[in-house]
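[1] quick one, structure for this:
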Amino acid sequence: MTTYLPDGYEISADSARIDAARVHHWLSTDAYWAMHRPREKQDKAMEGSLNFGVYDVGSGEQVGYARVVTDHATFGWLCDVYVDRKVRGKGLGKALAAAVRDHMGPMGVRRILLATKDAHAVYAEVGFEPLPGPDQWMVFYFDQSLRPRPR
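    Just a heads-up that it's a prediction; the model follows:
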């Protein structure tokens, strides 16, 4: 699916292959943006999204995940990108971001957005760039604890 993918791994957009329990465990225990997310909420998010899995070809074990909230025509939001700690450093995150980009392009999607605290370089390597005109974008917080604190 992508030229960045290391030997021995594959990426699939087949939601039926996703190990939902494993994804929930990763995100709810080890992802700063999804800590303590309830399983029901994660399952519902996955049901309404385009899901990608990274798999070890030899064992079939899922080792990475990403989902895209999209209308499949004009817009996508890449989120919940996670690579198992046991296989980090092999370029799987970059391969996953590139696979999402390559999958979404033929749909005619005009842009894919994402937010990250610490992986800007990974995404930049596959063409993502800082948001131009961030002052044009707005956000509404149902959960006020997510609102940035004044400095």
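
[2] drop to CA atoms for contacts and neighbour counts, all remaining ones
    Will do.

[3] longest helix in the protein, by residue count?
    Looking across the chain with DSSP state H, the single longest helix is helix 92-104.

[4] what does it rub up against?
    1-6, 11, 52, 54, 64-66, 72, 81-83, 112, 122-123, 125-126 (C-alpha atoms under 8 Å, 6 or more residues apart in numbering).

[5] do the same with stretch 69-81
    Residues from elsewhere that reach stretch 69-81, judged by C-alpha under 8 Å, 6+ apart: 27, 34, 48-50, 64-68, 93, 104, 107-115.

[6] which stretches of the protein form strands?
    With DSSP state E, the ranges of strands along the chain come out as 9-12, 50-56, 62-70, 75-83, 111-113.

[7] gap between Leu92 and Pro130?
    For Leu92, the distance to Pro130 equals 22 Å [C-alpha to C-alpha, to the nearest Å].

[8] the more surrounded of the two?
    More neighbours sit around Leu92 than around the other of Leu92 and Pro130, counting by other C-alpha atoms under 10 Å; the figures are 26 against 12.

[9] next up, for comparison:
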Amino acid sequence: MSEKSFFVTTDKSKFNLEIIHTFLKNSYWAKDISFDIVKSSIQNSYCFGAFLNDNQIGFARVITDYNSLAYLLDVFIINEFQNKGFGRQLLDSVFNDQKLSKIKKWMLATNDAHALYKQYGFYILDNSSNKYMIRERS
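    Down below sits the predicted model:
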């Protein structure tokens, strides 16, 4: 993996909405979501795009007040690029972003990526069917 060819940006003008929509509409958490809803969700959230050689390979979206609470969702790396460290680099960019530095509590819902998120301090909420996770900072 060449470090120069991989980057993460919050510049929405660089995002490939078709790639994001295609991945999300086939995901378990946003099955059959419409293009218009994806577009509106991106416009109204703080988002991160992961790129390799200028091609979008991943995405993450944050809903937040920028002070106390953030909800992380729609996190993905396209299947062919998974298990190569790109997901970790994407999450590093999210959690190290200066605009999100004041956030004390992060929340997310996942059915399958618990081990990855635990590396970032998330833990499973009691009675959440192993789906909802939270991360708190003092």
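
[10] buried residues in the longest helix of the first structure?
    Leu92, Gly93, Lys94, Ala95, Leu96, Ala97, Ala98, Ala99, Val100, Arg101, Met104 (16 or more other C-alpha atoms under 10 Å).

[11] including distance to Ser59 of the first structure, could the residues you listed go into TSV?
    TSV is the format used below for the buried residues of helix 92-104 of the first structure (distance: C-alpha to C-alpha, whole Å):
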residue	distance to Ser59 of the first structure
Leu92	16
Gly93	19
Lys94	21
Ala95	19
Leu96	19
Ala97	23
Ala98	23
Ala99	21
Val100	23
Arg101	26
Met104	28
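
[12] what's the ChimeraX line that selects buried ones from the contacts of helix 92-104 of the first structure?
    Remark: buried members of these, expressed as a ChimeraX selection using 16+ other C-alpha under 10 Å:
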select :2,4,5,11,52,54,64,65,66,72,81,82,83,112,122,123,126
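
[13] and the strands of the first structure: which comes nearest Gln42 of the first structure?
    When the strands of the first structure are compared by C-alpha to C-alpha, strand 75-83 sits nearest Gln42 of the first structure, at 9.9 Å.

[14] ok, average deviation of the closest one from the second structure?
    For strand 75-83 of the first structure, the mean distance to aligned residues of the second structure following superposition is 0.5 Å (mean C-alpha distance after the TM-score superposition for the first structure).

[15] quick check: that strand aligns to which part of the second structure?
    Structural correspondence for strand 75-83 of the first structure: residues 69-77 of the second structure, per TM-score structural alignment.

[16] quick one: which of the buried residues of helix 92-104 of the first structure is nearest Ala20 of the first structure?
    Distance from Ala20 of the first structure was checked for each of the buried residues of helix 92-104 of the first structure by C-alpha to C-alpha. The minimum falls on Leu96, at 17.5 Å.

[17] and the closest one, how far from Val83 of the first structure?
    Leu96 of the first structure is 9 Å from Val83 of the first structure, by C-alpha to C-alpha.

[18] tell me, what's touching those two both at once?
    Between them, Leu96 of the first structure and Val83 share these contacting residues under C-alpha under 8 Å, 6+ apart: Tyr65.
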